[in-house]
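> missing the sequence, but the structure's below:
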C-alpha cells in the first residue's frame, strides 16, 4: 500500500477532490485559478497548430497526387474553413462545462463505454506523435548537419531493412529527448512557448519563400502553369485533398475541448478558431506550394517536405558557410514547430486520455511520457515512405474519428441541448444517469458502425492495394464528410426512437457533496435508532 500511495499522481493542497477510478486533478472541470487562456493565447494556439510542417506538406503533397497548384490551394482553403467551424463546434463544451474529450465521452458512450473512444484517440495520437517526431528528428538532423557538415553525410551503419539511416535515428532520439522536457510544462503556461515557436517558424517560412521566389526571378514556379493530371478526375482529387486535410486535424478538432476548457472567459477561443485556423493553415500551405513549385525549377524535382528542401539547399551551395547559416536558422524553426505541434495535438490530449484509463496513477504529464515511448516504438518512418501513402494514412485516421465527431456534435448540441449533470460524470455506479446498461450506452454503437463501414473497403484498398469497386474508393475519398454526416443523422434517429434517460437535467460538479449527504442521512438513521 505504501508503494501504491507513493505512485499516485499529486493532489492540490486543500483539494476538494480525491484520486479515484474516475477523478484526478486533470480530469475535473478546470477551476478558475487554472483558466489562464485568453483570445491572444488561442490565437497563438492556432498559429502553432496551423503554421507547421503538417500544413506545409498537406498543401504541397496534393501536387504529387495530380492537382495543379491552384486546385491544391482551393482544397486547402475549403478544408481549413471546415476545420475552423468544427473546432468551434467541438470546443463549445470545453468553454461551457470546462471538461475535455475524456470526460465528455462518459455521457455519450457510458461510464465504462467511454474507454473505447479514449483508446481510439490514444492510438491515433500515438501514430501522429510518431510521424511528427520523425519529422522533428529529420529537422534536428539537418540542423546538426548545418553545424557539422560531416554529419549530413554520415555513413549509415544500420541495415537496409531498418528503413532509417543512422543520422536520422540520432536526430530523432535527440528531438525526443527535448520533447520529453517540454511535456513538463503545464497546459495553462504554454502561451509564451507558443509565441516563441511562431516567431521561429514564421522566420523559416518567409525566409524560404523569399529564397525560392528569388531563384525563379519573382515567379511562382512552373507548377502554377501545369494542368491537372489526377487519374480519377479533378473533382474527386479535389475532395480527397479536402478530406486529407480534415483527417490531419480531425483528432485535434474532436478533442478541442481539451484546450477550450482553459478559457479565462466565455467565447475567448471562438474568434481565434473561426479566423486563425483557416488563415494559418491556408497561408502555410500556400507558402509550401510556392516553395515546392520554385524548388522544382531549381532542383528539377518536386520536393514537398521543407526538411528535404533545406538539405537540398545546403548541398546545392556546396555547404558554404552562408548556406549553412541559413539552413541552421531555418531548421531551428522547424524543430521548434514540431515540438509545439506535438504538444498541441498529442501530448496534452493523450496524457488526459491516459489519465482517464488510470486516474490514480496517470496525469497529463505522465501520459505524455508514455506517448513518447510508444510514438518512437511504432517505427513512424514506415508510415511516411511516399507522398501517396502519407495521404492515405492521414485520410485513414478519419475513418474512425469522423463518426465519433458526428456523435459528439449530435449528442451534446442537439439531443442534450448542452445540459449535463456534471456530478454524475464522476460517479461510476448505477446511481449515475450516464451508467446506462452496465456502464455502456448501446445507443451509440449503431451510429458509429454506420459511419465506419462504408469507408472500410476504400481504406483497406488504399493501404494494401486491393481492388474494389470505384464507388467504395470515392466514398473513402470523402471520409470525414461521410463519416461525420452519417453518424450525426443516425445518432438523432436512434435517440429519437430510444430517448436517453434524464434529458434536460443539469447540475454542477461538487466533489464530496453526495458523500456528505449520505453521511448526514446515515447520521439521521443512527439518531433515530437511539431514540427508538
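Looks like it arrived, so ask away. Just so you know, these numbers come straight off a predicted model, no measurement behind them.
> drop to CA atoms for contacts and neighbour counts, all remaining ones
Fine.
> burial of residue 432, as a residue count?
Residue neighbour count, defined by other C-alpha atoms under 10 Å, stands at 18 for residue 432.
> excluding chain neighbours, what is closest to it?
Leaving aside its chain neighbours, residue 432 sits nearest to residue 424 (5.0 Å; criterion: C-alpha to C-alpha, 6 or more residues apart in numbering).
> so that neighbour touches residue 434, yeah?
Yes: between residue 424 and residue 434 there is a contact under C-alpha atoms under 8 Å: 6.9 Å.
> pasting the second one now:
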C-alpha cells in the first residue's frame, strides 16, 4: 500500500488487481483504433505525394513501426510489472522532481497532437455539414464551430475517465475495420481496379535521391509513435498479465499500421488516377465525391477514428503528466482540461497546413525531444537496474531516487546533449543528417551517455541505486 504523500494521488498510485482488466484483445483493439485514423492515412499518403511508389512506401512504414515497437515493449514492461504510470516510472531515472522535465516534454507534444486531431475532427464534421448543406462550404465560420464542437466532445469523454476509453475502443475497432475496407473497395471501383492504383512508378531517378527522402521519412514513421513509446506504461499498468500486453502490442501495432497505411497509399494512388493528382487528405478527397451518402458515411468513420485516437493517445498521458506536477491539486480530469486548452493554443491549423510541415516540421522535430528520453528510460530500467524498482521510494522523498534534491543531473545532462546534437542539424547545413535521423541520434547518444555517467558512481552509490525490491511486485 502506497501512503499518501505530495508525490501521489489516486491517478498516479500503482494499480490494484481490481484495475487489471485489459487483456490481449484490448491492446490489439487499442492499436487498431489508434492506427485507423486520419493522421495515419495522411502519414502514408505523404509518402506517395513525396514521390515513392506503393512498395517503397509500405516498406518504409513497416520498418519504422517495427523499430518503434522495440522501445514500446521495453518501456511497457515496467507498467505491467509494477502498475505504475509513465510520470512515476520516469522518476527512477530523472529523479522525483526531475521526472517533471520529460513528463512535460511528452505532455506538450501530446497537447499539440490533441489540437491536430481536434482540428481534423472539426474538418470532418464541417465536410459532413457541407454534404447536407452545400452552401456552408462558403461559410468559414462553420468550420470553426465544428472544430470547437468536436473539442468539447473530447472533453466530455475525458471527464468520464479511462474506462470509457477502453469501452469506446473495444467496439470501434471492428467498426473502423469494416469502414476502411469499404473506402478501399470503393476507390478500387472508381479507379478501375488495383492495377491502375498501384502502377504509378517511383519519382526518384537515383538511389541517392531516394535515400535523401527515405531517411527523414523513416524518422517520421518512428516519431509518429515516439510519444506512445514513452507513456505506454499508462496503458500497460492495466494489463491482466505481462504476456497479454506483449502479444497484444506485438501483433496490434505493426499489423494495424501496415494495413491502414496500405489503404492510405492505395487510395492516394487511386486519387491520381481518378482526379489527376495525389490528394493526401482524406477529408479533401471525400469532398470531391458526388455521392452524398457515401461521403457522409465515410466522414462519420473518420470522425469516430479521430475521437478514439485523440482520447487514447493524446489525453491519458498529458493528464497524468500534469497531475504529476502537483498530485494533490491536479487530477486526471483537471490534467485533461489543461491538455485541451493547450491544444487550442498551439494552433493546429498551422501544423497541418501542408504535408511538408506535418512530416519534416512536426513529426521529425519533436522526435528530437522524445528520442533521448526513451533512450534514458530504457537504459536505466534494463542496463542500470535490471528491471528492479523500489516502488515505495518512487512515491516518497529521501530514497534512492532522490539524487540531488530530487533531480538526477546525469539524466538531465544526457537529455540536453541528445536534444542539442539532434537539433544542430537545423542550423548547420552540413550536419542536416543529424536532424533527419533525430530520434535515432537522440535515443542512442543519450542512452550511451547516461549509462557511462551512472556507472561512474562510487560503489556505495551504485549499491544504493540497485537495492533489492522492497515492495511486492504487482505481477
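Done, it's in. It should be emphasised that the depicted structure is a prediction, and the values quoted were computed from it without experimental measurement.
> between residue 424 and residue 434 of the first structure, tell me which one has more neighbours.
The neighbour count for residue 424 of the first structure versus residue 434, taken as other C-alpha under 10 Å, is higher for residue 434 (29 against 21).
> all the helices of the stretch 151-300 of the first structure, residue numbers only.
When secondary structure is read from DSSP state H, counting those that start in this stretch, the stretch 151-300 of the first structure shows helices at 166-182, 191-215, 234-254, 257-260, 268-271, 277-299.
> those: which one's closest to residue 499 of the first structure?
Ranking the helices of the stretch 151-300 of the first structure by proximity to residue 499 of the first structure (C-alpha to C-alpha) places helix 234-254 first, at 24.0 Å.
> average offset of that closest one relative to the second structure?
On superposition with the second structure, the mean distance recorded for helix 234-254 of the first structure (mean C-alpha distance after the TM-score superposition for the first structure) is 1.2 Å.
> which other helices and strands does that helix contact?
The helices and strands touching helix 234-254 of the first structure, judged by 3 or more C-alpha pairs under 8 Å, 6 or more residues apart in numbering; DSSP states H and E, are helix 53-65, helix 69-97, helix 115-147, helix 387-409, helix 470-477, helix 479-497.
> tell me which residues are up against the fifth one.
Helix 470-477 of the first structure has contacts (C-alpha atoms under 8 Å, 6 or more residues apart in numbering) with 236, 239-240, 243, 395, 454-459, 461, 482.
> go with 7 Å
For helix 470-477 of the first structure, the external contacting residues (C-alpha atoms under 7 Å, 6 or more residues apart in numbering) are 239-240, 243, 455, 457-459.
> over to stretch 27-45 of the second structure?
When contacts are defined by C-alpha under 7 Å, 6+ apart, stretch 27-45 of the second structure is touched by residues 169-170, 172-173, 176, 245, 248-249, 251-253, 256-257, 260-261, 264-265, 268, 280-281, 302, 305-306, 308-309.
> returning to that earlier point: dump the helices and strands packed on helix 234-254 of the first structure to JSON lines, plus mean neighbour count.
Putting those into JSON lines (neighbours: other C-alpha atoms under 10 Å) gives the following:
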{"stretch": "helix 53-65", "mean neighbour count": "26"}
{"stretch": "helix 69-97", "mean neighbour count": "23"}
{"stretch": "helix 115-147", "mean neighbour count": "24"}
{"stretch": "helix 387-409", "mean neighbour count": "25"}
{"stretch": "helix 470-477", "mean neighbour count": "19"}
{"stretch": "helix 479-497", "mean neighbour count": "21"}
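> among those, which is nearest residue 17 of the first structure?
Using C-alpha to C-alpha as the criterion, the shortest distance between residue 17 of the first structure and those is 17.1 Å, found for helix 69-97.
> any idea of the angle that closest one forms with helix 387-409?
Here helix 69-97 of the first structure points in a direction 30 degrees away from that of helix 387-409 (axes from the mean of the first three to the mean of the last three C-alpha atoms, to 10 degrees).
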